[in-house]
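Engineer: I would like the atomic coordinates for the input below:
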Amino acid sequence: MTLDLTGLPPTLEEVDAFLKDRSPSDYEKVVDRLLASPRFGERMAWDWLDAARYADSNGYQGDGERTMWPWRDWVVKAYNDNLPFDKFTVWQLAGDHLPKPAREQLLATAFNRNHMINGEGGRIAEENRVEYVFDQTETTATV
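Structural biologist: The predicted structure is shown next:
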């Protein structure tokens, strides 16, 4: 259960505590502890970040660094806070279009900025735009 919910093996202390607990709710106690752990959000965010093509680099030949970790941290926090899925998705797709969006709702829209960025000289601006829109549409439909 520890590996499934946190992505980490249990510590020896956690295994010993579980084996010593003879109460009928021993399993539930472990699940509750794991769900309350910040590691839970990190593990649950893993699949979403992968599908949303999260990266802190541009992804092309120059592969320059970019700052996307605040969005990653928002996703982890959303899982740890048990943010309802409808809000989780709406905020990422259109948080900036909500009436008086909060900073958290604006940050969530970084989902739309995860695409690869090509800084190659001589690129045709409209070609770039179409590729970015296609990538965003494909990713949104996939997730």
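
Engineer: Going by C-alpha atoms from here, please, whenever you check contacts or count neighbours.
Structural biologist: Will do.

Engineer: So which residues of the chain form helices?
Structural biologist: 2-6, 12-20, 26-36, 38-51, 69-80, 85-94, 103-108, 125-142 (DSSP state H).

Engineer: need these in CSV with mean neighbour count, can you?
Structural biologist: Formatted as CSV, the helices of the chain follow (neighbours: other C-alpha atoms under 10 Å):
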stretch, mean neighbour count
helix 2-6, 16
helix 12-20, 11
helix 26-36, 14
helix 38-51, 17
helix 69-80, 19
helix 85-94, 16
helix 103-108, 18
helix 125-142, 13
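
Engineer: can you pull the contacts of the closest residue to residue 36 other than its chain neighbours?
Structural biologist: Excluding the flanking residues, the one nearest residue 36 by C-alpha to C-alpha, 6 or more residues apart in numbering is residue 80, at 7.4 Å. Going by C-alpha atoms under 8 Å, 6 or more residues apart in numbering, residue 80 touches 35-38, 40-41.

Engineer: Let's compare: structure for the following, please.
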Amino acid sequence: MGILYITHRLTTCVPDFEDQLLPIDGIKLNLATNPLKVLGIFENNFIFPHIDGNSRLTIKLFVIENCSSSHFILGNDYLIMYRMDLHNNKDQSFTIGDNIQRSAFLPFKRQIKLSKVSPVNLELEKFKSKQLNESEIGLHLTDKQES
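Structural biologist: As a prediction, the model looks like this:
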């Protein structure tokens, strides 16, 4: 899992997140100074913008009440799975995939707005896309008509 998030930050994105928390059993997390109060696990989709196309990551967040950090941390498992590379030099940036030359620069000091993304049924989306591509009228439909 490897991801931490603080309740007051998550509240700005998903006000009713507490209703969606998964229980946490037998896991204890500690900082150097004190134990962390873990409320549960929040699983959701997040979209990271990139010049080659946005990346949708389904991530699990440890929701922590008493942590003073103002950011969330992606664990190595996500960095490897989604082929992400974080650069913490003078011009903090990130790269997704092999495209290092055209990496997207993201100033981390700026406030980033995260929006809740509804879960997507990938099989249904693939089926709809295939059916629309194979039909003659599919190219002429609006998004509302496709739904």
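
Engineer: what's the TM-score here?
Structural biologist: For these two chains in superposition, a TM-score of 0.22 is obtained (TM-score structural alignment, normalised by the length of structure 1); 59 aligned residues with a C-alpha RMSD of 5.0 Å.

Engineer: thinking again about what came up before, tell me the one among the contacts of residue 80 of structure 1 nearest to residue 14 of structure 1.
Structural biologist: Here the nearest of the contacts of residue 80 of structure 1 to residue 14 of structure 1, counting by C-alpha to C-alpha, is residue 37; it sits at 13.2 Å.

Engineer: Can you give me the separation between the residue nearest to residue 36 of structure 1 and residue 136 of structure 1?
Structural biologist: Counting by C-alpha to C-alpha, to the nearest Å, the separation of residue 80 of structure 1 from residue 136 of structure 1 is 26 Å.

Engineer: Equivalent analysis for residue 91 of structure 1, please.
Structural biologist: 15 Å.

Engineer: next one: residue 142 of structure 1
Structural biologist: 10 Å.

Engineer: Could you count how many residues lie near residue 61 of structure 2?
Structural biologist: Look at residue 61 of structure 2: counted by other C-alpha atoms under 10 Å, it has 22 neighbours.

Engineer: now do residue 85 of structure 2
Structural biologist: Neighbours of residue 85 of structure 2 using other C-alpha under 10 Å come to 17.

Engineer: In terms of helices and strands, where is it?
Structural biologist: strand 84-87 (DSSP states H and E).

Engineer: buried set for that strand?
Structural biologist: 84-85 (16 or more other C-alpha atoms under 10 Å).

Engineer: Can you list the helices and strands that the next helix or strand after that strand packs against?
Structural biologist: Once the chain leaves strand 84-87 of structure 2, the next helix or strand it forms, by DSSP H and E, is strand 93-96. Contacts defined by 3 or more C-alpha pairs under 8 Å, 6 or more residues apart in numbering; DSSP states H and E place strand 93-96 of structure 2 against strand 84-87, strand 104-105.

Engineer: Mind putting the ones you listed into JSON lines with distance to residue 57 of structure 2?
Structural biologist: Converted to JSON lines, these look like this (distance: least, C-alpha to C-alpha, whole Å):
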{"stretch": "strand 84-87", "distance to residue 57 of structure 2": "11"}
{"stretch": "strand 104-105", "distance to residue 57 of structure 2": "17"}
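
Engineer: quick one, which of the ones you listed is nearest to residue 125 of structure 2?
Structural biologist: strand 84-87 (25.3 Å).

Engineer: Remind me what that closest one packs against, helices and strands.
Structural biologist: So strand 84-87 of structure 2, by 3+ C-alpha pairs under 8 Å, 6+ apart, packs with strand 93-96.
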